[in-house]
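**Student:** sequence first, predicted model second:
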Amino acid sequence: MSDLSTVVEKPVDDLHTGWTGRVVGYVAILILVNVMVDSVLASPTFVLPELSKAFHTSQFAWIGSSAMLAGAMWAPLLGKSADINGKRKVLIVTLLVACLGGLVCLVAPNLGVFVAGRVLQGAAVAALFLTVALIRDICAPKFAMVVTGIVTCGSAVFGIVTPFVLEFALGIFGWRVVFVVSAAFAALATVFVRVVLPETRDRSPGRVDVTGALVLGAGLAGVLVYISLGQVFGWLGVVPLLVLVTGLAALNFWLFVLSRTPEPVIDIRGISVALGLGLLVVVMGTGAYQSMLQLFSLLIEVSPDDGLGYGIAAPAALGLLFGIPSIGIVLGGILAGAFATRIGPAWTLAAGVVTGVAATLIMLVAGAANLPLAVVSSFMLSLTAGSLLTSGFNLASILAPPERQGTVSSMVMVMVAIGSVTMNFIGSAILGANRITVDGETVNSSFGVHAYIAVAGAVFVLATVPTVFLVRRMRGHVVTGAPVSHI
């Protein structure tokens, strides 16, 4: 079936086509849900040293990605369940599981229990794509694109003040306050979603292939865990290789056996070329962005006066590099949503990729040792992040029927998780392989830092290839009514 089509259809009467008090209330609640997601994924990174001491481990950095790893495992199951049982109902279950995970982390007596809590918190990752799927049930297609940009990126506004608030709270209550906050946000969001949001209008008949979802999730988690553990325990270590082999075996079993059942958790045979290209752009673009974000946190710890060829440490560096980008994410998401109604999400996705290429080029040329240029690059990358996330969800939403929004949106979230985890640890491996000793201290080399940036930039450049094909394939696709299924 062709991916090029124009549909003119009168929107369903009960879909909102503009801003009303009720829509503003819905959007506020969905943003609250995504603030909870941010508290699960980002806030623990502020207390990694404290967590390392509390659980007596020196290999704790990978725990920062544990919830995202678990999110990749949760997403297919929850996406399919949402299409069949109702998006609001599944979102409530997701929020309750994330709340339980926060409480488990809060009282965890040892590392094993803490990791189990983070796995439960990983369900919060599904909450993000479920908010997008709900938007399609509430708003008409064109208006939904604008609302998607606001909901997916609006929570970044809280990222401006979060570091300062957490710094104050940590000084008083310690690291456990992070999980008190995430559990409280999850509980509060559960109440508002249950009381205010309407139930799903579109559902698909069928059953949830729980076995297939678990096998697929286990396979994804196994491969991603290997990527995250390989640098710590050795790429050829017994445990990492065992995890990798198990993950690959699970993926192959799902691909050649379980995906061919009448109702697979994800029907990969029915994914259109356009959606496949969009998912490829998302996995590459978000991965490159996340790896650059990780690098900024390393650069602000090094002074340019050390003569290493990189370093942007300064009194205001933390706020400039992590506060201003929060504004950029919001702006990028809102602009992508607004322009998508005129030119289509494929073009806004392309704009995000091009911006990412330019931002990494600035860092490669001089930004690694120049704070003002690094701030410019960071802001541009935040625009990229907002644009990619919003455009990815918008593209998926117009290429799927209403009753498949949960499943297709979950694919986008899986791509985000895979890209983020993979590129973060590839970047860490590059730095680890190029460390040098200066005055008796082991530090990252200038070559390693610039190779790190070059790899991220190369991934952005590679992402332009599927982007070009996507734009050409979507040429002439106009969203003027109900979405058209290409799945």
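**Tutor:** Right, received. Where do you want to start?

**Student:** going forward, measure contacts and count neighbours with C-alpha atoms only.
**Tutor:** OK.

**Student:** show me what contacts residue 17?
**Tutor:** By C-alpha atoms under 8 Å, 6 or more residues apart in numbering, the contact list for residue 17 reads 139, 140, 142, 143.

**Student:** make that residue 23, sorry
**Tutor:** If you count contacts by C-alpha under 8 Å, 6+ apart, residue 23 has them with residue 16.

**Student:** where's the nearest residue to residue 187 once chain neighbours are set aside, which helix or strand?
**Tutor:** In space, residue 187 comes closest to residue 99 once its chain neighbours are excluded; the distance is 6.3 Å by C-alpha to C-alpha, 6 or more residues apart in numbering. Assigned by DSSP states H and E, residue 99 falls within helix 87-107.

**Student:** turn the contacts of residue 17 into TSV, including neighbour count and distance to residue 429.
**Tutor:** Shown next, in TSV, are the contacts of residue 17 (neighbours: other C-alpha atoms under 10 Å; distance: C-alpha to C-alpha, whole Å):
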residue	neighbour count	distance to residue 429
139	23	44
140	23	45
142	26	43
143	20	43
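
**Student:** let's bring in a second one:
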Amino acid sequence: MASPAPISAPAPAPTGGSDGPRARLAVPVLAYCGTLMAVMQTVVVPLLPDLPRLTGASPGAVSWMVTAPLLSGAVLTPVLGRAGDMYGKRRVLLLSFALMALGSAVCALTSEVGLLIAARTLQGAAFSVVPLSISILRDELPPERRGSAIALMSSTVGVGASLGLPAAAMVVQYANWHVMFWVTAVLGASGVALIRWAVPESPVRRPGRFDLTGALGLSAGLICLLLAVSQGGQWGWGSALVLCLFLGAVVALGLWWRQQLRTPEPLVDLRLVSRPRVGLAHVAALLTGFAFYANSLVTAQLVQAPEASGYGLGLSIVQTGLCLLPGGICMLIFSPLSARISAARGPRVTLALGTVVIAAGYAVRIADSRALWMIVVGAAVVAIGTTLAYSALPALILCAVPAHQTASANGVNVLMRTIGQAASSAVVAAVLVHHTGLVGGAPVPTLHGYLLAFGTAGVVALLASAVALTIPGGSEPETARPADGGTRAVGDGVMEGA
């Protein structure tokens, strides 16, 4: 039996932040950093068709410039979240953003595909920016400002992705491709400086020993799982390599789960995760991530399809990015509405409503995916629903966990979204591959395949809504019971007995 966790002093109460001029800039600075993180994710997309020629590498090799940050981000987000709870959220936020800027600088200096992939792996650390920032906002802002700030922070993921694609496409079209990475390196360095200047360090900590064994076990399991999911279509779902990766993920994550339950200071508090208010929020995050990602993924391919297909518009990558831009603007506009709904009805209602709106957006796409204006409207409706849902998810976590565990809990929630996005990419690719026709002698997905992908994402969105409605209500944080059934402090002065 694991030894009882030591009784620690209650974590300091949230300070409500400073009223100084710099402290008032903390919210826009963090929103800027979240937007830039999302831009970093998308800037290589316009480059992918030309990267084999520019680097002398195979298409399969350059595709790792997209896969590598997803893998490292999935691994590092919960790890850096836990480190933020222990050592200081601002300190870890600075580290993750500095790694992103360094990765951009390396990409700007080289055309060697191995170094490019390694640099993009470094950039994956920036995935932790949003959960760390949300945790800082919880600790520093008064309750009346907290909801709108967290909603804005959550919307930066979609806003940055919508801005990054057309901006990067224009840079690639009119300048040397290295310029794009110089721009993101400079913006990243400015983000580091702004964080140091305007963002205060949170006083809420959970000191203890970092669970290195747990971090390694989770990393091994997630790498096996996400490699199998993201590369299964290319390597073959029935291939020995993919099957071994899935088996390795099951074994590694099973051993990790057992180790987490036995260690006194785990990387992820699984007893807290197993509570319905926390666990169901993570399930909803996975389903919402799946439903959201199909929007940009499928829309970009559909509008670029040749006109000879009978449905495609033959748009350039710049025009494609501009089609997605209204959705990003809608996310920015509707983020305050999410905070108001959550304040009036609770975040689970906001989440349920948001995922229903996502499904409605896909219904619009199924109704008409030939007219450009209908495509833009449908994509914007999905974006609005995503804003409502993504803004509600961190609010659910903040209501359900102690203050000293917000960064790690939000990190796990972001991880679940990432797994959902990876699964969405794999499912959409499988659907489109199995529904293709020849256009000019080249295989092109059929309109039926695109509509089936939209329908699948819509059904998953409705499942996410159903899960959201089953999340128990309440505003008091969940507390975790020690392995020995005793009593210990779990944060904010809350005690739980046997």
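**Tutor:** It's in. Values in this document were obtained by computation on a predicted structure and should not be read as measured data.

**Student:** TM-score for this pair?
**Tutor:** The TM-score (TM-score structural alignment, normalised by the length of the first structure) is 0.88; 465 aligned residues with a C-alpha RMSD of 2.5 Å.

**Student:** re earlier: what's the most distant pair in the contacts of residue 17 of the first structure?
**Tutor:** Spatially, the most separated pair among these is 139 and 142, at 8.1 Å (C-alpha to C-alpha).

**Student:** can I get the contacts of residue 17 of the first structure in a markdown table with distance to residue 294 of the first structure and secondary structure?
**Tutor:** A markdown table is the format used below for those (distance: C-alpha to C-alpha, whole Å; DSSP: H, G, I helix; E, B strand; the rest coil):
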| residue | distance to residue 294 of the first structure | secondary structure |
| --- | --- | --- |
| 139 | 36 | strand |
| 140 | 37 | coil |
| 142 | 35 | helix |
| 143 | 34 | helix |
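
**Student:** now those residues as TSV including distance to residue 370 of the first structure?
**Tutor:** Below are the contacts of residue 17 of the first structure laid out as TSV (distance: C-alpha to C-alpha, whole Å):
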residue	distance to residue 370 of the first structure
139	44
140	46
142	41
143	41
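
**Student:** in the second structure, what residues pair with the helix holding residue 99 of the first structure?
**Tutor:** The aligned range for helix 87-107 of the first structure in the second structure is 89-109, by TM-score structural alignment.

**Student:** tell me the average deviation of the matching stretch from the first structure after fitting.
**Tutor:** Its aligned residues in the first structure lie a mean 1.7 Å from stretch 89-109 of the second structure after superposition (mean C-alpha distance after the TM-score superposition for the first structure).

**Student:** pretty sure residue 204 of the first structure sits in a helix.
**Tutor:** No: applying DSSP: H, G, I helix; E, B strand; the rest coil, one finds residue 204 of the first structure to be coil, outside a helix.

**Student:** what's around it, how many residues?
**Tutor:** A count of neighbours around residue 204 of the first structure, defined by other C-alpha atoms under 10 Å, yields 17.

**Student:** the second structure: which residue goes with that one?
**Tutor:** So residue 204 of the first structure corresponds to residue 206, using TM-score structural alignment.

**Student:** residue 458 of the first structure and residue 465 of the first structure, how far apart?
**Tutor:** 12 Å (C-alpha to C-alpha, to the nearest Å).

**Student:** of the two, which one has the most company?
**Tutor:** residue 458 (16 against 13).

**Student:** and the helix or strand where the more buried one lies, what other elements does it pack with?
**Tutor:** Per DSSP H and E: residue 458 of the first structure is located in helix 446-473. The contact analysis (3 or more C-alpha pairs under 8 Å, 6 or more residues apart in numbering; DSSP states H and E) places helix 446-473 of the first structure against helix 273-299, helix 345-365, helix 405-433.

**Student:** looking at these, spot the one closest to residue 66 of the first structure.
**Tutor:** The nearest among these, by C-alpha to C-alpha, is helix 405-433 at 9.2 Å.

**Student:** buried stuff in that closest one?
**Tutor:** Across helix 405-433 of the first structure, burial judged by 16 or more other C-alpha atoms under 10 Å covers 405-431.

**Student:** other SSEs contacting that helix?
**Tutor:** Against helix 405-433 of the first structure (3+ C-alpha pairs under 8 Å, 6+ apart) you get helix 66-85, helix 123-138, helix 210-233, helix 273-299, helix 371-398, helix 446-473.

**Student:** name the nearest residue to residue 337 of the first structure, ignoring sequence neighbours.
**Tutor:** Excluding the flanking residues, the one nearest residue 337 of the first structure by C-alpha to C-alpha, 6+ apart is residue 146, at 4.1 Å.

**Student:** to which residue of the second structure is that neighbour aligned?
**Tutor:** Counting by TM-score structural alignment, the partner of residue 146 of the first structure is residue 148.

**Student:** list the contacts for that match?
**Tutor:** By C-alpha under 8 Å, 6+ apart, the contact set of residue 148 of the second structure is 335, 336, 338, 339, 340.

**Student:** isn't residue 292 of the second structure right up against residue 358?
**Tutor:** Yes: at 7.4 Å, residue 292 of the second structure and residue 358 qualify as touching, with contact defined as C-alpha atoms under 8 Å.

**Student:** which residues are in contact with both of the two?
**Tutor:** Joint contacts of residue 292 of the second structure and residue 358 (C-alpha under 8 Å, 6+ apart) are 382, 383, 386.

**Student:** ok, the residue of the first structure most remote from its centre - contacts?
**Tutor:** In the first structure, the residue that sits farthest from the middle, by C-alpha atoms, centre = their mean, is residue 439; the gap is 39.3 Å. If a contact means C-alpha under 8 Å, 6+ apart, then residue 439 of the first structure has no contacts.

**Student:** for the corresponding residue of the first structure for residue 330 of the second structure, pull up the helix or strand it's in.
**Tutor:** Matched to the first structure by TM-score structural alignment, residue 330 of the second structure sits across from residue 328. For residue 328 of the first structure, the host element (DSSP H and E) is helix 324-343.

**Student:** and that helix, what does it pack onto?
**Tutor:** For helix 324-343 of the first structure, the packing partners by 3+ C-alpha pairs under 8 Å, 6+ apart are helix 141-154, helix 345-365, helix 371-398.
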